[in-house]
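# Below is the sequence, then the predicted model.
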Amino acid sequence: MEFKDYYAILDVPEDADTKAVKSAYRRLARKYHPDVSKEENAEERFKEVGEAYEVLSDKEKRAEYDQLRKYGNRGGDEFQPPPGWDGWQQGGAQQAGGSESDFSDFFDNLFGQRRQRGGAGFSSAGFGGFDDFAQRPYPGQDVELDFPLFLEEVMAAEPKEVRFTLRAHDEQGRPKDIEKSLKVRVPKGVNDGERIRLKGQGGPGGNGGPNGDLYLKVQFAPHPDFDVDGHNLLLTVPLAPWEAALGGKIEIPTLAGRLQLTVPANSHAGARLRLKGKGLPQRSGQGDLIAQLKIVLPERPAEGDEAAWKSLAEHHPHFNPRTKWR
């Protein structure tokens, strides 16, 4: 069985903290998202990145994986855990909800059994024998899936399609796959990391028991222009030195289109301008767009630039922007 080097997959060092792991995941998830990526094997890479994040973002899973990575034999094509390793579940496992795992055999062999609800299984004691117990209705398993969203999808009112596979059994007890497709409307005000519950859309119950629930874990995909702070959007706005000094109107992007931003005269680098109601939807109202100013010099000085800067320095002989250091 092929060993999975999750650190190499996310391109992070072994001592990467949780923030670095999450940042790497969000960057790669956007790069390989099947809806937008033109990369070769994008869907396969997208799943691989998700699997690596599942392990490295979880403290317990990561600790166990690090031990296996350190002491296991990775020589050749067949990975072998260290002698006496209790956690290895040879032959694979099924994910929660009874469905076949979206993760690799390596992941399922290491963590699969612990993804199932109920621990070591049921005992027939107290149920009048196994046959009697087997006829009792039992609920289906809950299922949790990642639900990646672009910021534009958070703003939109259109539902988003979710496709997944559930494992069920026919009347003879033989396993079968159920392909499901749902149109999910993104709740207003949903935030990164929240879970959306879809009642009865999880694993099928048995003997007339209720279906489990489907939980969608919201994950905001990275945006090339905006960072997210709660329901606020953060935008870095580059300014030429003269734009900061003289002020004026400039055009900036928002998720709802472009608009004019008024820059006050004598603006400083790092200053923040708040545009109310131009952020992400909240359950009541709308977040803000916060524009942080950044002063940028021309890449190639033109003739006369040096003289102009020297003239400016001569006009302000006593100005020292570092007086607070004294």
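Looks like it came in fine.
# only C-alpha atoms for contact and neighbour calcs from this point on.
Noted.
# The stretch 101-250 of the chain: strands as residue ranges?
143-149, 160-169, 175-184, 195-198, 214-220, 226-229, 232-239, 248-254 (DSSP state E, counting those that start in this stretch).
# try this one side by side with the last:
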Amino acid sequence: MAATTRDFYESLGVSRGAGQEEIQSAYRKLARTYHPDVNKDPGAEDRFKEISEAYSVLSDPATRRRYDAFGADFRQVPEDVDPETWARARAGRGGRPGARTGAGPSGPAGFGEGVDFEDLLEGLFSGRAGRAGRSWGPIPGADQEAEIELPLEEAYRGGRHSITVGGRRIEVNIPAGVTDGQRIRLAGQGGRGGDGAPAGDLYLIVRIAPHPRYRVEGRDIHLRLPVTPWEAALGASVAVDTPAGETKVKVPPGTSSGRRLRLRGRGMPNRRGTPGDLFAEVRIMVPPTLSDEERRLFERLAAVSTFDPGRRR
């Protein structure tokens, strides 16, 4: 998992009051710029991990609320802690309640120098009386997040996948048809609990790697379908490769370049609902060189045809 060293809103270049559409738009723009597959700059991969972590937090309303309340400490703070109590405890031990960035020498980002994170937790939760006289007992482990990048074909068919988190090797069962940004919950695989309390959960955020042939939007898959001029003019059944294997696309007579042909239900699977569709965008290709016979036939077609798409006659 990427370390939290920067304000997530700053990482995406949005204000703290930004809506979900603005956050998603900012992430997509930055991801296209810094994805390691398209940006070979030495710092691109770290920047991509940073913006991906920021998006994974801010795109989830519940996680975003915790981040807004606790800042960089949101993963360490147990679920039932009151933000005001947390802020007072930090302030009382030399912390800076308003800080969310920068890592001090003795604890996670958001703490002032000399503030020990474990000591602060102990002061809040190790059996001392809490708010309204409440006593804190064993502390459940914190939930954690990590990203998992999958090739489109693996996301399509699902299956077993290994991932390393915090030095641990975990086997994950990826459901068929996972989409970009989808969260997979692994119960009990998060942070360890204290005093015998249960461990937290691990949430895997799926990222689908860019593909040279396919483009994915939600559950829909888009691809380009190259056809010959005569297939476009006369109609044809054209073979096309899809993540599920080869299939046939019917090209209607008189098809022009740019026309999208829809194959219902041939997009990403959906075990809980309707699968996506596959869209094949027609691209009419011409031979780079012509044989004498081909040239003769094309010249004959040019002589007899009255078709004029630009209406130049």
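That came through, no problem. The shown structure was predicted, so the numbers you read here are calculated from the model rather than taken from an experiment.
# Any idea what the TM-score is?
The TM-score (TM-score structural alignment, normalised by the length of structure 2) is 0.61; 235 aligned residues with a CA RMSD of 4.1 Å.
# could you dump the strands of the stretch 101-250 of structure 1 to JSON lines with distance to Arg26 of structure 1?
Listed next are these as JSON lines, based on distance: least, CA to CA, whole Å:
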{"stretch": "strand 143-149", "distance to Arg26 of structure 1": "9"}
{"stretch": "strand 160-169", "distance to Arg26 of structure 1": "19"}
{"stretch": "strand 175-184", "distance to Arg26 of structure 1": "22"}
{"stretch": "strand 195-198", "distance to Arg26 of structure 1": "17"}
{"stretch": "strand 214-220", "distance to Arg26 of structure 1": "8"}
{"stretch": "strand 226-229", "distance to Arg26 of structure 1": "12"}
{"stretch": "strand 232-239", "distance to Arg26 of structure 1": "17"}
{"stretch": "strand 248-254", "distance to Arg26 of structure 1": "21"}
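# Now render those strands as TSV, adding mean neighbour count and distance to Ala42 of structure 1.
Below are these laid out as TSV (neighbours: other CA atoms under 10 Å; distance: least, CA to CA, whole Å):
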stretch	mean neighbour count	distance to Ala42 of structure 1
strand 143-149	17	15
strand 160-169	15	17
strand 175-184	13	21
strand 195-198	17	25
strand 214-220	19	18
strand 226-229	17	24
strand 232-239	20	28
strand 248-254	13	28
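# of all these, which lies closest to Thr18 of structure 1?
The closest of the strands of the stretch 101-250 of structure 1 to Thr18 of structure 1 is strand 214-220. By CA to CA, the value is 15.3 Å.
# which bit of structure 2 covers that closest one?
Taken onto structure 2 by TM-score structural alignment, strand 214-220 of structure 1 occupies residues 202-208 there.
# what's the residue closest to the geometric middle of structure 1?
By CA atoms, centre = their mean, structure 1 has its centre lying nearest to Gln219, at 4.0 Å.
# give the contact list for the spatially closest residue to Phe220 of structure 1 that is not a sequence neighbour.
Spatially, and ignoring its direct neighbours in sequence, Phe220 of structure 1 is nearest to Leu149 (5.0 Å; CA to CA, 6 or more residues apart in numbering). Contacts for Leu149 of structure 1 (CA atoms under 8 Å, 6 or more residues apart in numbering) come out as 218-221.
# The same query, at a cut-off of 10 Å, please.
Contact partners of Leu149 of structure 1, counting by CA atoms under 10 Å, 6 or more residues apart in numbering, are 30, 160, 186, 192, 218-222.
# same thing with Arg295 of structure 2?
289, 301 are the contacts of Arg295 of structure 2 under CA under 10 Å, 6+ apart.
# before we move on, what SS does it have?
Under DSSP: H, G, I helix; E, B strand; the rest coil, the three-state class of Arg295 of structure 2 is helix.
# Likewise for Ala87 of structure 2?
Ala87 of structure 2 is classified as helix under three-state DSSP.
# Would you map the helices across the stretch 1-150 of structure 1?
6-10, 18-32, 42-56, 59-71, 105-111, 130-134 (DSSP state H, counting those that start in this stretch).
# Quick check: which of these is nearest to Leu280 of structure 1?
Among the helices of the stretch 1-150 of structure 1, the nearest to Leu280 of structure 1 by CA to CA is helix 18-32 (18.6 Å).
# Give the buried residues for that closest one.
Going by neighbour count (16 or more other CA atoms under 10 Å), the buried part of helix 18-32 of structure 1 is 21-22, 24-26, 28-32.
# now that helix against helix 59-71, angle please.
Helix 18-32 of structure 1 runs at 80 degrees relative to helix 59-71, counting by axes from the mean of the first three to the mean of the last three CA atoms, to 10 degrees.
# Can you spell out which helices and strands pack onto helix 18-32 of structure 1?
Contacts defined by 3 or more CA pairs under 10 Å, 6 or more residues apart in numbering; DSSP states H and E place helix 18-32 of structure 1 against helix 6-10, helix 42-56, strand 143-149, strand 214-220.
# swap the cut-off to 6 Å and go again
If contacts are counted by 3 or more CA pairs under 6 Å, 6 or more residues apart in numbering; DSSP states H and E, helix 18-32 of structure 1 sits against helix 42-56.
# quick one, the helix it packs on and strand 143-149 angle?
Helix 42-56 of structure 1 runs at 120 degrees relative to strand 143-149, counting by the same axes, to 10 degrees.
# and helix 42-56 of structure 1, how far out from the chain's middle?
The chain centroid and the centroid of helix 42-56 of structure 1 are separated by 11 Å, computed with CA atoms, centre = their mean, to the nearest Å.
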